[in-house]
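In: Compute the structure for the input listed below.
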Amino acid sequence: MAAPALSIVDSHHHLWMRDGQRYLLDEFAADIADCGHDIAATVYVECGAMLRRTGPSHLRCVGEAQFVAGVAAMSESGLFGPARICAAFVGAADLSLGAEVDEVLDALHQASAGRLRGIRGAVASDPDPAINVGGRAHAPAGLMRDVRYRAGVARLAARGLVYDAWQYHPQLVELCELADAFPTLTIVVNHCGGPLGIGPYRREDNFAPWRTLVAELARRPNVCMKLGGMSRKRCGFDFEDRVSPPSIAELVQAWQPYMQTCIELFGADRCMFESNFPPDQVAGSYGDVWTALLRTPAGCSDSQLRALAGGTAKRVYRIG
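Out: I've put the predicted structure just below:
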């Protein structure tokens, strides 16, 4: 099957204005129009954009839901192309509020005009602070084991919402425990499980411990995996330091061991590709990233490739 013939759901992207960088609907729609692939719909994942400046601190995240609803409404006009941009929304909420997080979930649902599909648990943390090369502060250690945090996660399970999981690969042990504690909760792991390849994790044998943890996680049937988000420095690649972006062949070579492993362990019906734009712009254009992603699977059938490209994301995030 030729890649451009696939109907793609981009399962993970952001829009923002930060640090002098603008990546909003105009820029994203232009990237989609020029990418050479059929992007049918997209899933916006929280990134702290457009938060409310005033009001209770636990509700300032609702500003991002309002922003998403506005972008989606603009996209639905058709003036920005046929793709349904922000067709689904994964928001932010302080799950440590416990059962009180219901107030936030209600507000996110309303403000997003019903597009809320889940909450991202951004709990990435490591004893070495130098590991954090992103823009978000590390979460407290052991948060997924915290009683109040788990009470908040329980509210997601009760509502049929998805838990989008963002942590580093050494924390996958805790994520396995969380998946066991909530067997009816759909968990979608971001960025191939967050493999680290810098600092103490810059070792030739680093792939093996990552694979062991991912294999253990794959034994939980309520867990899915996003394939992407592998361009940043924390993964051990040098894409951010290069004058020119890597070739598509270089991207495939770098990503394939991780993504092929995930596909083999989880199955195509529990994996989905993600662009992770704009952070993954360091790997090249939107079109090049998608071309590389679609070339990483080896030996997949047409039906499996359709699941990876869009079918799994469409089902998990309930995109009609």
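In: make it CA atoms for all contacts and neighbour counts henceforth
Out: Fine.
In: show me what contacts residue 141?
Out: The neighbourhood of residue 141, defined by CA atoms under 8 Å, 6 or more residues apart in numbering, consists of 125-126.
In: Helix, strand or coil: sort out it for me.
Out: Of the three states, residue 141 takes coil under DSSP: H, G, I helix; E, B strand; the rest coil.
In: Okay, and residue 225 sits in which element?
Out: Assessed by DSSP states H and E, residue 225 sits inside strand 223-227.
In: Need the contact partners of that strand.
Out: Under CA under 8 Å, 6+ apart, the answer for strand 223-227 is 11, 179, 186-193, 217-218, 259, 262, 266, 270-274, 293.
In: so of these, which ones are in helices?
Out: Counting by DSSP state H, those place 179, 217-218, 259, 262, 266, 293 in helices.
In: okay, the residues you listed in CSV with neighbour count and distance to residue 197 next?
Out: Converted to CSV, these look like this (neighbours: other CA atoms under 10 Å; distance: CA to CA, whole Å):
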residue, neighbour count, distance to residue 197
179, 19, 25
217, 26, 20
218, 20, 21
259, 25, 16
262, 25, 18
266, 21, 23
293, 24, 20
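In: could the residues you listed be laid out in a markdown table, adding distance to residue 44?
Out: As requested, the ones in helices among the contacts of strand 223-227 are arranged in a markdown table below (distance: CA to CA, whole Å):
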| residue | distance to residue 44 |
| --- | --- |
| 179 | 23 |
| 217 | 25 |
| 218 | 25 |
| 259 | 22 |
| 262 | 23 |
| 266 | 23 |
| 293 | 19 |
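In: just curious, which of the residues you listed is nearest to residue 151?
Out: Among these, residue 179 lies closest to residue 151 (CA to CA), at 13.7 Å.
In: quick revisit: and which of the ones in helices among the contacts of strand 223-227 is nearest to residue 248?
Out: residue 293 (9.1 Å).
In: For the comparison step, fold the sequence that follows:
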Amino acid sequence: MTQVSIQAEPILDPDLPIVDPHHHLWVRPAPAVAEAPPPSHAFERVVRGVPRYLLDELIADTRGAGHNVIATVFVECGAMYRSYGPEEFRGVGETEFVNGVAAMSASGLFGPIRACAGIVSRADLTLGDRVAEVLEAHIAAGNGRFRGIRNSASFDEDAKVLGPLARYPAGLYRDSRFREGFRHLARLGLSFDAWLLEPQLPEVIDLARAFPDTTIVLDHVGTPLGIASYEGRREERFDIWRDNIRALAKSENVNVKLGGLAMPFCNFPSFLSDPPASSEQLAGEWRPYIETCIEAFGPQRCMFESNFPVDIGSCDYATLWNAMKRIAAGASAEEKTALFSGTATRVYRLEL
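Out: Presented below is the predicted three-dimensional model:
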């Protein structure tokens, strides 16, 4: 699957430094034809269309797009887990893999970008106190780049909402064993990325209040829904989402990533549109959610993200950042610095 612009757009504000705080790397071997039924969910269609996204593809996007991307943060996606050893430690293979990619980038052979300057991997916090050893293994494998973990809690009673990503039980962030493991993050100086769906936002509100000393990052503005049983109801639920975002913003340990709205879960008209949407259309679709978050959290706690290559379902990398720049056009220079690089650098403690 290759998503391209209607035509190459002029790059807006090309010198503005960008730290992309949310992208993935993966290799997904194609299953044998007999084992590969047609994709049953739009997310699966996108991912199958991008079987490989490694350093070469990331550099092609970040450098080729024409935007001034100076660094990135990798976020877990189940890539390169170890095929051996205790189950709870297999995810450390992802940190080892990404640290190797970061070392390649740090050589300068791929240009000045600091790719994967920060690494966010996965550890199963429901291990309770046993997760401490796993976290320490990630820290060691990251060679100074490991910054935190993400445990997704995405769940909906309608399994068609998440499709192949319907993997987690309801109420994960309220589970006592999960919280037993969660308390180790602050002690180790690690942050927590939270991905869940709009109706679940009260769960992360409660988590943030229970652990005020742990830095939490809400991914993808809380993932508004317009798919499956939520089709046609996204605007109807906007006020519910907004009220929960405002409540979450009262916890000063929480930051929010502005992006992920190009995924199928939101089901904006731009998703898989033909021809692909312009940055102007994308900005119009995403603006109410992004501006609400900036108003609630302030620019110092907000960071624009690409969520690539997942967001290729709606646009290419260059068009995505043009859309973000259109939304932020009225911000001051100081606010733009925070939104496009400063917040990400602070939250993920990047040394640039």
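In: if we can go back for a sec, and the strand holding residue 225 of the first structure, which stretch of the second structure?
Out: The alignment of strand 223-227 of the first structure onto the second structure (TM-score structural alignment) covers residues 254-258.
In: Quick one: average offset of that stretch versus the first structure, please.
Out: With mean CA distance after the TM-score superposition for the first structure, stretch 254-258 of the second structure departs from the first structure by a mean of 0.4 Å once superposed.
In: Can you give the distance from that stretch to the centre of its chain?
Out: 10 Å (CA atoms, centre = their mean, to the nearest Å).
In: who's in contact with the closest residue to residue 216 of the first structure other than its chain neighbours?
Out: The shortest distance from residue 216 of the first structure to any non-neighbouring residue, by CA to CA, 6 or more residues apart in numbering, is to residue 176 (7.5 Å). The contact partners of residue 176 of the first structure, by CA under 8 Å, 6+ apart, come to 216-217, 220.
In: any idea what residue 260 of the first structure aligns with in the second structure?
Out: In the second structure, the residue paired with residue 260 of the first structure is residue 291, using TM-score structural alignment.
In: What is the neighbour count of that match?
Out: Per other CA atoms under 10 Å, the neighbour tally for residue 291 of the second structure reads 15.
In: what's near enough to touch it?
Out: Residue 291 of the second structure neighbours (CA under 8 Å, 6+ apart): residue 327.
In: Quick check: it vs residue 331 of the second structure, distance?
Out: According to CA to CA, to the nearest Å, residue 291 of the second structure stands 11 Å off from residue 331 of the second structure.
In: And the corresponding residue of the first structure for residue 139 of the second structure, how far from residue 161 of the first structure?
Out: Using TM-score structural alignment, the equivalent of residue 139 of the second structure in the first structure is residue 109. Distance of residue 109 of the first structure to residue 161 of the first structure, given as CA to CA: 11 Å.
In: So if I had to pick from those two, which one is more boxed in?
Out: Comparing residue 109 of the first structure with residue 161 by other CA under 10 Å, the one with more neighbours is residue 161, at 22 against 19.
In: Contact partners for that one?
Out: 117-119, 185-186.
In: rerun that using 10 Å as the cut-off
Out: 90, 105, 116-119, 153-155, 185-187, 316-317 (CA atoms under 10 Å, 6 or more residues apart in numbering).
In: can you list those residues in TSV and add distance to residue 167 of the first structure?
Out: Output for the contacts of residue 161 of the first structure, formatted as TSV (distance: CA to CA, whole Å):
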residue	distance to residue 167 of the first structure
90	16
105	22
116	21
117	20
118	16
119	14
153	15
154	19
155	20
185	17
186	16
187	12
316	20
317	20
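In: List just the nearest of these to residue 16 of the first structure.
Out: Once CA to CA is applied, the member of the contacts of residue 161 of the first structure that ends up nearest residue 16 of the first structure is residue 90, at 14.9 Å.
In: just to revisit the earlier point, joint contacts of residue 109 and residue 161 of the first structure?
Out: 116-118.
In: Just the ones of the contacts of residue 161 of the first structure in helices?
Out: Among the contacts of residue 161 of the first structure, DSSP H puts 105, 153-155, 316 in helices.
In: which of the residues you listed lies closest to residue 19 of the first structure?
Out: residue 105 (28.7 Å).
In: The residue lying closest to the closest one once chain neighbours are set aside sits in which helix or strand?
Out: Closest residue to residue 105 of the first structure apart from its sequence neighbours, by CA to CA, 6+ apart: residue 93 at 7.4 Å. Following DSSP H and E, there is no helix or strand that holds residue 93 of the first structure.
In: for residue 73 of the second structure, same thing?
Out: Per DSSP H and E: strand 68-75 holds residue 73 of the second structure.
In: how about that strand, which residues of the first structure does it hit?
Out: Strand 68-75 of the second structure maps onto residues 38-45 of the first structure, going by TM-score structural alignment.
In: Look up the average distance of the matching stretch to its aligned counterpart in the second structure.
Out: Mean for stretch 38-45 of the first structure is 0.5 Å (mean CA distance after the TM-score superposition for the first structure).
In: Now do that stretch: distance to the chain's middle.
Out: Relative to the chain's own centre, stretch 38-45 of the first structure is displaced by 12 Å; criterion: CA atoms, centre = their mean.
In: How about stretch 336-349 of the second structure?
Out: With CA atoms, centre = their mean, you get 15 Å for stretch 336-349 of the second structure.
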